[in-house]
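Visitor: let me see the structure of the following:
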Amino acid sequence: MISMISEMVSVPADRLTLSGDFVVPDASRATVLFVHGVHTSRHNPATQSVAAELHRAGFGTLAMDLFSETEGRRPEAMGERRVDIDMLGRRLIAAVDWLKAQPDTRTLPVILFAAGAEAAAALTAAAALPDEVSAVVSWAGQPELADAVLERIRVPVLFVEGGEDPEDLRSSRRTAERITGPHAVREVPGASHRLQEPGALDRAAAVIEEWFTEVRRPAP
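Guide: From the prediction side, this is the model:
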């Protein structure tokens, strides 16, 4: 059985306090920061399922909402075109800074993991923190909303899409081509856009773990 620290935490960001669920297995390989706020919360079953798989593989996680409890999921945030990506990016940067200040995670690589519009916030934070963020995973995301920063991203980026959603696969490939750092587009066979099919989340977690092992392997 894996021994781990598990607690609910409060992260100061943008003059607010953001809630998160922090789990750190013994001898963690990295910390995966799951980003929520626009359409889902950190209690999303999909996030919890993927996080559980990553814990078993030796990854720590911080699942957090980028809106505070007093803000809630504000109506003006529900349309992706009106989401303030820069604001979400600032809050995500604060969360990375918080991880780098914690005794159990300060030396660990940080991977940003986000879907939907939050994927654009993750890319924005990665462009601003090339030395603190080790990689980004966009999972059924909308990375095109980070249009202004794509060419500035230097960290490895993985786009994960369902194999049964060719339109999103094409969109992710177009976006990936604009990133000058290492990048890859991986599909989960037999899965739709939100990876809701039985077993799709487990397959997605395996794809992510395999990719991260590849990008962390020293060059020959």
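Visitor: contacts and neighbour counts: CA atoms only from here.
Guide: OK.
Visitor: surely residue 208 is within a strand?
Guide: No - according to DSSP: H, G, I helix; E, B strand; the rest coil, residue 208 belongs to no strand; its state is helix.
Visitor: quick one: it and residue 5, what's the gap?
Guide: Look at residue 208 and residue 5: by Cα to Cα, to the nearest Å, they are 23 Å apart.
Visitor: same deal with residue 38?
Guide: 28 Å.
Visitor: and if you look at residue 148?
Guide: 38 Å.
Visitor: do residue 149 as well
Guide: Residue 149 is 35 Å from residue 5, by Cα to Cα.
Visitor: one more sequence to fold, the one below, so I can look at both together:
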Amino acid sequence: MLEGNLSLPLDPQGLVLFAHGSGSSRNSPRNRYVAERLNEAKLATLLIDLLTTDEERIDQVTAELRFNIGLLADRLVQATDWLSSFGSTSRLRLGYFGASTGAGAALISAAERPEHAAAVVSRGGRPDLAAEALPRVRAPTLLIVGGADTQVIALNRSALAALRSEKELTIVPGATHLFEEPGTLDEAADHAIRWFLRHLARPA
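Guide: Sure, this is the predicted structure:
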């Protein structure tokens, strides 16, 4: 049993499933803030814990499960299947928002469920962790990286070259890995909203 928070604004223009990063959860202040911004833009969101309560207790000690990208991707696939069969969300186009290691899991899930995945956004993510799945991703993918996060910029450029779908790399000036600098998380959210509305919103 996985726990999540589903937010459905009136007349939603699409649905975004969040894949949080290593050591984080659905209660992450940054992901919750981005989700609120998406809700204001009439995008539904599902913030979900990809580990069970017992697994999180184990991971707090060993830190082994947070880097098990295959396991996290499998949980995202299961969440995707649930959303596609749940009455309130089944007709909404689906996008993934992945942060840190969650970006790798989101891209693998998008490759595994191409019929459902309509867009992917990575914030400060590790898309390189999706490795062999990258060429199979069909969903338009936006990679957002902080300008001061030099090592992750290089990893994102490498992943960008491996993607065969519509793709874009956006660098937020002055932002470090967690986008803690004033205004940088807002800028990342603006880019995510633009991408999701472009690819998820259906014509009237």
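Visitor: who has more neighbours out of residue 208 and residue 5 of structure 1?
Guide: Higher neighbour count among residue 208 of structure 1 and residue 5: residue 208, with 21 against 11, using other Cα atoms under 10 Å.
Visitor: what is the aligned counterpart of the more buried one in structure 2?
Guide: When structure 2 is aligned by TM-score structural alignment, residue 208 of structure 1 is paired with residue 192.
Visitor: how near is its match to residue 64 of structure 2?
Guide: Taken as Cα to Cα, the span from residue 192 of structure 2 to residue 64 of structure 2 is 29 Å.
Visitor: what's the counterpart of residue 126 of structure 1 in structure 2?
Guide: Per TM-score structural alignment, residue 126 of structure 1 is aligned with residue 110.
Visitor: mean shift of the helix or strand harbouring that match relative to structure 1?
Guide: With secondary structure defined by DSSP states H and E, residue 110 of structure 2 is part of helix 102-112. Following superposition, helix 102-112 of structure 2 is found to deviate from structure 1 by 0.9 Å on average (mean Cα distance after the TM-score superposition for structure 1).
Visitor: give the next helix or strand downstream of that helix.
Guide: strand 117-123.
Visitor: show me what the helix or strand following that next one is packed up against.
Guide: Next helix or strand after strand 117-123 of structure 2 toward the C-terminus (DSSP H and E): strand 141-146. Packed against strand 141-146 of structure 2 by the contact rule (3 or more Cα pairs under 8 Å, 6 or more residues apart in numbering; DSSP states H and E) you find strand 117-123, helix 150-162, strand 167-172, helix 184-200.
Visitor: repeat that for 6 Å
Guide: Helices and strands touching strand 141-146 of structure 2, by 3 or more Cα pairs under 6 Å, 6 or more residues apart in numbering; DSSP states H and E, are strand 117-123, strand 167-172.
Visitor: buried residues in the first one, which are they?
Guide: This points to strand 117-123 of structure 2. Residues 117-123 are the ones in strand 117-123 of structure 2 that count as buried (16 or more other Cα atoms under 10 Å).
Visitor: could you report the neighbour count for residue 48 of structure 2?
Guide: 21.
Visitor: that one maps to what in structure 1?
Guide: Aligned partner of residue 48 of structure 2 by TM-score structural alignment: residue 64.
Visitor: check residue 162 of structure 2 too.
Guide: Under TM-score structural alignment, residue 162 of structure 2 pairs with residue 178 in structure 1.
Visitor: ok, residue 35 of structure 2 next?
Guide: Residue 35 of structure 2 maps onto residue 51 in structure 1, by TM-score structural alignment.
Visitor: are we agreed that its match is in a helix?
Guide: Yes - per three-state DSSP, residue 51 of structure 1 lies within a helix segment.
Visitor: identify the residue spatially nearest to it, adjacent ones excluded.
Guide: residue 61 (6.7 Å; Cα to Cα, 6 or more residues apart in numbering).
Visitor: these two touch, right, that neighbour and residue 31?
Guide: Yes - between residue 61 of structure 1 and residue 31 there is a contact under Cα atoms under 6 Å: 5.2 Å.
Visitor: for the match of residue 126 of structure 1, grab the count of nearby residues.
Guide: 31.
Visitor: contacting residues for it?
Guide: By Cα atoms under 6 Å, 6 or more residues apart in numbering, the contact set of residue 110 of structure 2 is residue 117.
Visitor: same check on residue 179 of structure 2?
Guide: With Cα under 6 Å, 6+ apart, residue 179 of structure 2 has these contacts: residue 185.
Visitor: quick one: secondary structure of the residue nearest the centre of structure 1?
Guide: Central residue of structure 1 (Cα atoms, centre = their mean): residue 113, 1.0 Å from the mean position. Here residue 113 of structure 1 is strand, with the state taken from three-state DSSP.
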